[in-house]
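Engineer: The sequence isn't on hand, but the structure is:
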């Protein structure tokens, strides 16, 4: 199983090609869908001012960043940290574009030459929730992820929130990984056979309120899937 790095950046503006730079990098490591604590968080001196709109988002002033390292001085360490890992990023094209520009300025090859595949959680969310708001804030609210400390956008905090969102987005996928090729029990496992015929299992019918709630949910699914609800097709 490969490492996964949930990654976020903050920048001086919106265009790496027009000279905007990364000012913060936040990375959270997952292994087997669990936080490992092997995280990475760095502020950078971008050697330029942040655009006014960007400053309102991240709140990282030029004075705060003045004594921070330049990206190029730590670029090799960042490459080694990310090497071979799957990168999980919200709106990945933005962050990847900035990282590749910083690597280019440092004389290093792009992400694809040393990192694993890039998973865009924004694209995933749009597939799961078409037509819905799928910003990080919206997904946190949808999954009940606490973002009460998010006064400003911060790369480390956003990466931590995104890790929680990603685990919720992909919940249930572990079941697809079960090896059903063998009926043999795992080594050391105890198998207990139970004869269910000895039990008188009652049949409990759904209450009217439960049936109404179920029908309302199916109606919502019909609307979002343009009438392709599998339950109705197979019912």
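Structural biologist: Received the coordinates, thanks. Please read these numbers as outputs of a predicted model, since none were measured by experiment.
Engineer: alpha carbons only for contacts and neighbour counts from here, please
Structural biologist: OK.
Engineer: Measure how buried the residue nearest to residue 40 when sequence neighbours are not counted is and give me the count.
Structural biologist: The shortest distance from residue 40 to any non-neighbouring residue, by Cα to Cα, 6 or more residues apart in numbering, is to residue 27 (4.9 Å). Neighbours of residue 27 under the rule other Cα atoms under 10 Å: 28.
Engineer: Would you confirm that residue 27 contacts residue 156?
Structural biologist: Yes: using Cα atoms under 8 Å, residue 27 is in contact with residue 156, at 6.3 Å.
Engineer: can you pull out the strands in the chain?
Structural biologist: Counting by DSSP state E, the segments of the chain that form strands are 4-11, 22-31, 34-35, 40-43, 86-89, 118-120.
Engineer: Can you say which of the ones you listed is packed in most?
Structural biologist: Highest mean neighbour count among those (mean count of other Cα atoms under 10 Å): strand 4-11, with a mean of 27.
Engineer: which helix of this protein spans the most residues?
Structural biologist: helix 208-224 (DSSP state H).
Engineer: how about the helices of this protein, start to end?
Structural biologist: Under DSSP H, the chain gives helices at 52-58, 62-65, 71-82, 92-105, 121-128, 136-143, 155-169, 208-224, 230-234.
Engineer: And the shortest one, what's buried?
Structural biologist: Of all the residues in helix 62-65, those buried under the rule 16 or more other Cα atoms under 10 Å are 62, 65.
Engineer: Likewise for stretch 78-95?
Structural biologist: So, applying 16+ other Cα under 10 Å, buried residues of stretch 78-95: 78-79, 81-92, 95.
Engineer: Quick one: end-to-end distance for it.
Structural biologist: Length of stretch 78-95, first residue to last, Cα to Cα, to the nearest Å: 14 Å.
Engineer: Skip the chain neighbours and tell me the closest residue to the spatially most central residue of the chain.
Structural biologist: Geometric centre of the chain, nearest residue: residue 166, 3.7 Å, by Cα atoms, centre = their mean. Counting by Cα to Cα, 6+ apart, residue 166 lies nearest to residue 121, which is 6.9 Å off, once chain neighbours are set aside.
Engineer: That neighbour: what's it in contact with?
Structural biologist: Shown in contact with residue 121 (Cα atoms under 8 Å, 6 or more residues apart in numbering): 88-92, 166.
Engineer: next, the one to line up against it:
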């Protein structure tokens, strides 16, 4: 199964107000493995970024002035996506911008299946913060490079978050870390609190060990029951039951 983690950076928050895409990033996953497949493209939006958007992504207008228009890269972009399932955090935002760009160049809207990790995170963690930074803390994903938002960097981080949040990979990674580094890998200050919580949950799922009473313990229990006196119901055999 091929999936593509997708993200954009934009000049503002609403394409209906003329805001444009200024960066597209994408990371390929095949059978839940992150591949070397990457797509990144800066774009000339033909307008300035809003001050608030600029504070988020830090991509300056003078840098974007030399970048291509969306029309110049649309074929390569769509070829990279193919028919893959798209993994997007807050999908309506990015899809609205990308489909607006496609409409400008006379192309139909994206028809790929979409998995929204924000929706999934809210389902799994109701009432908690579920932005990308919060999910990194929760699932032990290193986001130290994320001083400002960047489409490709955010895709690389989201790919790790998605794999851990959607199961399977987390347990295997924890087991590998424990084998390589010893049991302290899940302690605070090494793998961090999110890893510790998941490691403890994994421990609770291990099969219980059955410990049978030895002869001395059985004799002590029998003596205790005799000391209770009377006829104990639990010592009677059920009809048809054999000891």
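Structural biologist: Cool, got the structure. Quick caveat, the model's predicted, so the values are computed rather than measured.
Engineer: What number of residues are in the vicinity of residue 57 of the second structure?
Structural biologist: Residue 57 of the second structure has 19 nearby residues by other Cα under 10 Å.
Engineer: Provide the aligned range in the first structure for the helix or strand harbouring residue 193 of the second structure.
Structural biologist: Residue 193 of the second structure is part of helix 192-204, with elements assigned from DSSP states H and E. Mapped onto the first structure using TM-score structural alignment, helix 192-204 of the second structure spans no residues at all.
Engineer: residue range for the next helix or strand along the chain from that helix in the first structure?
Structural biologist: Next in sequence after helix 192-204 of the second structure, counting helices and strands by DSSP H and E, comes helix 215-228. Across the first structure, nothing matches helix 215-228 of the second structure (TM-score structural alignment).
Engineer: next one: helix 215-228 of the second structure to chain centre, how far?
Structural biologist: 54 Å (Cα atoms, centre = their mean, to the nearest Å).
Engineer: again, but for stretch 52-70 of the second structure
Structural biologist: With Cα atoms, centre = their mean as the basis, stretch 52-70 of the second structure stands 27 Å off its chain's centre.
Engineer: Run through who's touching it.
Structural biologist: 9-13, 22, 42-49, 101, 148-150.
Engineer: Buried residues of it, list them for me.
Structural biologist: Neighbour counts over stretch 52-70 of the second structure (16+ other Cα under 10 Å) mark 53-54, 57, 59, 61, 64-65, 67, 69-70 as buried.
Engineer: What's the match for residue 166 of the first structure in the second structure?
Structural biologist: Taking TM-score structural alignment, the alignment pairs residue 166 of the first structure with residue 162 from the second structure.
Engineer: and the gap between that match and residue 155 of the second structure?
Structural biologist: Distance from residue 162 of the second structure to residue 155 of the second structure, counting by Cα to Cα: 10 Å.
Engineer: Next: residue 111 of the second structure.
Structural biologist: Taken as Cα to Cα, the span from residue 111 of the second structure to residue 155 of the second structure is 20 Å.
Engineer: Specify which residue of those two has the higher count of neighbours.
Structural biologist: Neighbours per residue, other Cα under 10 Å: of residue 111 of the second structure and residue 155, the larger number sits with residue 155, 26 against 10.
Engineer: Wait, the more buried one touches residue 6, no?
Structural biologist: Yes: the criterion here is Cα under 8 Å, and residue 155 of the second structure meets it with residue 6 at 6.0 Å.
Engineer: Name all residues that sit in contact with those two at the same time.
Structural biologist: Joint contacts of residue 155 of the second structure and residue 6 (Cα under 8 Å, 6+ apart) are 25-27.
Engineer: Just list the residues touching the residue nearest to residue 28 of the second structure when sequence neighbours are not counted, thanks.
Structural biologist: Among residues not flanking residue 28 of the second structure along the chain, residue 4 sits closest, at 4.6 Å (Cα to Cα, 6+ apart). Residues near residue 4 of the second structure by Cα under 8 Å, 6+ apart: 26-29, 81, 84-87.
Engineer: quick revisit: would you pull up how far the helix holding residue 193 of the second structure lies from the middle of the chain?
Structural biologist: Worked out by Cα atoms, centre = their mean, helix 192-204 of the second structure lies 16 Å from the chain centre.
Engineer: So for that helix, what gets flagged as buried?
Structural biologist: By 16+ other Cα under 10 Å, the buried positions in helix 192-204 of the second structure come out as 192-196, 198-199.
Engineer: got the buried residues for stretch 115-124 of the second structure?
Structural biologist: Going by 16+ other Cα under 10 Å, stretch 115-124 of the second structure has these buried residues: 115, 117-118, 120-121.
Engineer: Make CSV out of the shared contacts of residue 155 and residue 6 of the second structure and add distance to residue 212 of the second structure.
Structural biologist: Formatted as CSV, these follow (distance: Cα to Cα, whole Å):
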residue, distance to residue 212 of the second structure
25, 58
26, 56
27, 53
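Engineer: follow-up on the earlier one: quick one: which of the contacts of residue 121 of the first structure is nearest residue 216 of the first structure?
Structural biologist: residue 166 (27.3 Å; Cα to Cα).
Engineer: pretty sure residue 146 of the second structure is touching residue 152, no?
Structural biologist: No: taking contacts as Cα under 8 Å, residue 146 of the second structure lies outside contact range of residue 152: 10.8 Å.
Engineer: between these two, which one's more packed in?
Structural biologist: residue 152 (23 against 12).
Engineer: State the distance from the aligned partner of the more buried one in the first structure to residue 147 of the first structure.
Structural biologist: Residue pairing (TM-score structural alignment): residue 152 of the second structure is matched to residue 156 of the first structure. Going from residue 156 of the first structure to residue 147 of the first structure by Cα to Cα gives 13 Å.
Engineer: Show me the contact partners of stretch 92-109 of the first structure.
Structural biologist: Contacts to stretch 92-109 of the first structure, defined as Cα under 8 Å, 6+ apart, come from residues 8-9, 16-17, 21-22, 71-72, 75, 89, 110-111, 118-122.
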